[in-house]
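A.B. asks: sequence? don't have it. structure:
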């Protein structure tokens, strides 16, 4: 399958529902890099790879809606982290697979989904996560819809740690060490400024 042809059985969610603690409470997805919001860079790379895409956000909803994709919010009050965004995305989409990426990774590769998808098909696990050769990137993952009930249970029990759920669920690691910079997330205003100067 060519990279220009989307996977018809995959929906994507871009997670933009956090508090932005590392950027002074700013809404990270809306911070600008090269004149456009970080999340717009992510959309440019991810949208061509999937059949449908939703944005998970808990504030500034009108600004996110202006990006012309459906915007969903957590189904609980408060900030419950990535699992809550994934839960909302699984409830709002109907594809067999869900691709998850964060809003602060503007350099994601065009073959992200094809690699995750191939690894998931070759494994006995319900999800695959990206690894850059040194560290795991649990928020960059592909999962089967079958995990949704377990995510709901964990949220109801207050078990909110994404990596703990991934480890207990079981996963395939997908090696992106040939392009580790593609998985880099911009964690701070300084990171964004530095990258902007280089480009």
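C.D. replies: Ah, there it is. Since the model is a prediction, treat every value here as computed from it, not as a measurement.
A.B. asks: okay, CA-based contacts and neighbour counts for the rest of this
C.D. replies: OK.
A.B. asks: who touches the helix or strand harbouring residue 55?
C.D. replies: Residue 55 is part of strand 50-56, with elements assigned from DSSP states H and E. By Cα atoms under 8 Å, 6 or more residues apart in numbering, the list of residues contacting strand 50-56 from outside reads 6-17, 47, 64, 69-74, 85, 88-89.
A.B. asks: so which of these are in strands?
C.D. replies: 7-15, 71-72 (DSSP state E).
A.B. asks: contacts only, for the residue positioned nearest the centre of the chain.
C.D. replies: The centre of the chain sits closest to residue 101, judged by Cα atoms, centre = their mean, with a distance of 1.5 Å. The contact partners of residue 101, taken as Cα under 8 Å, 6+ apart, are 12-15, 139-141.
A.B. asks: hold the first one in mind and look at this next one:
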């Protein structure tokens, strides 16, 4: 499916509790905030709409500014503790009335290593509104993932932090190497991370 018929949904509203005090999405990676890598890669593609689900502006002002500059529609998830499902529901509610959008591409802001080529492969593998196309490292299904419009009612019923995992596991699997799908949960997950020297 052509990207012009797909809305890209960037999920960036997590509380990142395992990362510690620092805002994970603002942690520096190769000279810029972690989230900037994904949001810039996705924004460089010709999607029908760019959507980002984020925490309120007062807790993520820099991220809001960067997304705004790149042309994202910003949807605030003021209940990030409800898990990833709450963010997906908000995004689907936003795109549902727009009939020209045939599906969504779910992207995670804490997956900085996914190249444009992989997002493209997912979109190209999606045939129609019934398609579900997930990424896999050969072991489990994960985003980035395309979910066709036919499955929107199912997405609206999601609860908790499992997201659309069950749906993705039944979809077409596009395999790539594990490091492409590496997500950052703790400071140690950052490439090149070193512990701070102790006194």
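C.D. replies: On my side now, so go ahead. This structure is a prediction, so every number in the text was calculated from the model and none was measured.
A.B. asks: what's the TM-score here?
C.D. replies: Once superposed, chain against chain, the TM-score is 0.78 (TM-score structural alignment, normalised by the length of structure 1); 183 aligned residues with a Cα RMSD of 2.7 Å.
A.B. asks: give me the buried subset of the ones in strands among the contacts of strand 50-56 of structure 1.
C.D. replies: The neighbour-count test (16 or more other Cα atoms under 10 Å) marks 7, 10-15, 71-72 as buried among these.
A.B. asks: take those and write them to JSON lines, including distance to residue 187 of structure 1.
C.D. replies: Below are these laid out as JSON lines (distance: Cα to Cα, whole Å):
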{"residue": "7", "distance to residue 187 of structure 1": "30"}
{"residue": "10", "distance to residue 187 of structure 1": "27"}
{"residue": "11", "distance to residue 187 of structure 1": "25"}
{"residue": "12", "distance to residue 187 of structure 1": "22"}
{"residue": "13", "distance to residue 187 of structure 1": "19"}
{"residue": "14", "distance to residue 187 of structure 1": "16"}
{"residue": "15", "distance to residue 187 of structure 1": "14"}
{"residue": "71", "distance to residue 187 of structure 1": "23"}
{"residue": "72", "distance to residue 187 of structure 1": "23"}
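A.B. asks: closest to residue 125 of structure 1 out of those?
C.D. replies: Nearest to residue 125 of structure 1 among these, counting by Cα to Cα, is residue 10 at 16.7 Å.
A.B. asks: what does the closest one correspond to in structure 2?
C.D. replies: Counting by TM-score structural alignment, residue 10 of structure 1 corresponds to residue 6 in structure 2.
A.B. asks: same thing with residue 19 of structure 1?
C.D. replies: By TM-score structural alignment, residue 19 of structure 1 lines up with residue 15.
A.B. asks: who's in contact with the nearest residue to its match once chain neighbours are set aside?
C.D. replies: In space, and not counting its chain neighbours, residue 15 of structure 2 is closest to residue 80: 6.3 Å by Cα to Cα, 6 or more residues apart in numbering. Residue 80 of structure 2 makes contact with 13-15, 55, 86-87 under the criterion Cα under 8 Å, 6+ apart.
A.B. asks: could the residues you listed go into JSON lines alongside neighbour count and distance to residue 186 of structure 2?
C.D. replies: JSON lines is the format used below for these (neighbours: other Cα atoms under 10 Å; distance: Cα to Cα, whole Å):
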{"residue": "13", "neighbour count": "26", "distance to residue 186 of structure 2": "16"}
{"residue": "14", "neighbour count": "22", "distance to residue 186 of structure 2": "13"}
{"residue": "15", "neighbour count": "17", "distance to residue 186 of structure 2": "12"}
{"residue": "55", "neighbour count": "24", "distance to residue 186 of structure 2": "19"}
{"residue": "86", "neighbour count": "24", "distance to residue 186 of structure 2": "22"}
{"residue": "87", "neighbour count": "28", "distance to residue 186 of structure 2": "21"}
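A.B. asks: okay, and which of these map to helices?
C.D. replies: 86-87 (DSSP state H).
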